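Trainee: Just the structure for this:
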Amino acid sequence: MNHEANGRILLVDDDAVFNQVLGRALSTRGFEVRGAHNGKEALALCAEFKPRYIVLDLKLGTESGLGLIPSLNREVPDARILLLTGYASIATAVEAIKRGAHDYLAKPVDADQVVQALLGNSVQQQAADLKLPDAPPPLKRLEWEHIQRVLNDCEGNISEAARRLGLHRRTLQRKLAKRPVRETPPR
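Mentor: Below you'll find the predicted structure:
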């Protein structure tokens, strides 16, 4: 698989090891890869490198990858943006697409999944191949997604989100510290 014509990828993740490992794997697949660890580095590299593809992490230390998407789109309007996150939720996926991301994947991911998503074969194809679950998602999962949606609406302000949810701030912080509930119970 060779992608020389438009094969420039910018990886934006605060985890240097993840950036290095994924970058090496994508390089072996024929892509030219550069890495950034924060929004400032990413925008500077976009101006210089002009990537065709951008792989962006949702959490960049204290920054949010969601907030960086519009700036990246202004800098390289033709770039295809893939948002990665370790805390996947429907609310975050919808917000990422609204802000200009082209696709969204939950970590852990491998290089082949990233390549498929960058080339436009991920979410649409997977949605066509998926069977709907027999049961609705667990109530705890729905609660977690609702909390994520409200927190996103509050631009990450825990106190404001807690007020809107009718929770004490510490209670909300405890709920946020927990990992999200799985979509389907393990078999």
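Trainee: When you work out contacts or count neighbours from here on, use the C-alpha atoms and nothing else.
Mentor: OK.
Trainee: ok, Arg29 to Gly7 distance?
Mentor: Separation of Arg29 from Gly7 (Cα to Cα, to the nearest Å) stands at 10 Å.
Trainee: structure for this one too, so we can compare:
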Amino acid sequence: MTAIPELNNYADRSLLIVEDDKPFLDRLSRAMESRGFSVTACDSVTDGLAHIGKAAPAFAVVDMRLGDGNGLDVVSALKRQRPDARAIVLTGYGNIATAVTAVKMGAVDYLSKPADADDVVAALLAITGEKSEPPQNPMSADRVRWEHIQRIYEMCNRNVSETARRLNMHRRTLQRILAKRAPK
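Mentor: Coordinates of the predicted model:
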């Protein structure tokens, strides 16, 4: 069990959560409220930007891919309004390039979904420069491979032939992979 940093060290406990997966948004909002945060939940980039325009929060948890845009736009706007704000990015499509981009835009950490509330709190409150502990149950190599294939498939507008070409994979092999359930 990892030690969770103290929220009591922060006077402003306002937290903006921007996530388009409604059940996950509700669960995370309740969990963060129970840990002492004052939560505002938004389900789109537009709503998140509007809230930041009214009152920039001290903390933010933002999904990378939202229905109406990129969550990094929310992080960027937050850092412009409130440079001391601490934001983390959540995504189901993790890769090194997007993690680097998120950190360059001002995020303090980058977590893969599903992340539990304790991991989110630890990332939000981690001392700058201090590395957070690795997750207790990281994604398996098979799951990471499956996520990568799904991301490329979506980027190719669900075109199997184009996805197979970009992945340097036989089309039938890709079709078999896509037909299976996601590994754990």
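Trainee: Can you give me the TM-score here?
Mentor: Laid over one another, the chains give 0.68 as their TM-score (TM-score structural alignment, normalised by the length of structure 2), with 160 aligned residues with a Cα RMSD of 3.9 Å.
Trainee: show me the residues around Gly106 of structure 2 that make contact.
Mentor: Under the criterion of Cα atoms under 8 Å, 6 or more residues apart in numbering, the neighbours of Gly106 of structure 2 are Val75, Ser76, Lys79, Ala87.
Trainee: need the helices for structure 1, in chain order.
Mentor: With helices called from DSSP state H, structure 1 shows them at 16-28, 39-49, 65-75, 90-99, 111-118, 123-129, 139-153, 158-165, 169-177.
Trainee: Which stretch among those approaches Lys59 of structure 1 most closely?
Mentor: Distance to Lys59 of structure 1, taken as Cα to Cα, is lowest for helix 65-75 among the helices of structure 1, at 5.9 Å.
Trainee: Give me the contact list for the closest one.
Mentor: Against helix 65-75 of structure 1 from outside (Cα under 8 Å, 6+ apart): 39, 42-43, 46-47, 56-59, 79, 81, 83, 95-96, 99-101.
Trainee: what's the angle between it and helix 139-153?
Mentor: 50 degrees (axes from the mean of the first three to the mean of the last three Cα atoms, to 10 degrees).
Trainee: Okay, buried residues for helix 65-75 of structure 1 please.
Mentor: Neighbour-count burial for helix 65-75 of structure 1, with 16 or more other Cα atoms under 10 Å as criterion, is recorded at Gly65, Leu66, Leu68, Ile69, Pro70, Ser71, Leu72, Asn73, Glu75.
Trainee: Please produce CSV containing the residues you listed, extended by distance to Asp112 of structure 1.
Mentor: Below are the buried residues of helix 65-75 of structure 1 laid out as CSV (distance: Cα to Cα, whole Å):
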residue, distance to Asp112 of structure 1
Gly65, 22
Leu66, 23
Leu68, 25
Ile69, 23
Pro70, 26
Ser71, 27
Leu72, 24
Asn73, 24
Glu75, 27
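Trainee: Pick the one among those residues closest to Ile90 of structure 1.
Mentor: Closest to Ile90 of structure 1 out of the buried residues of helix 65-75 of structure 1 is Leu66 (13.8 Å), distances taken as Cα to Cα.
Trainee: That'll do, ta.
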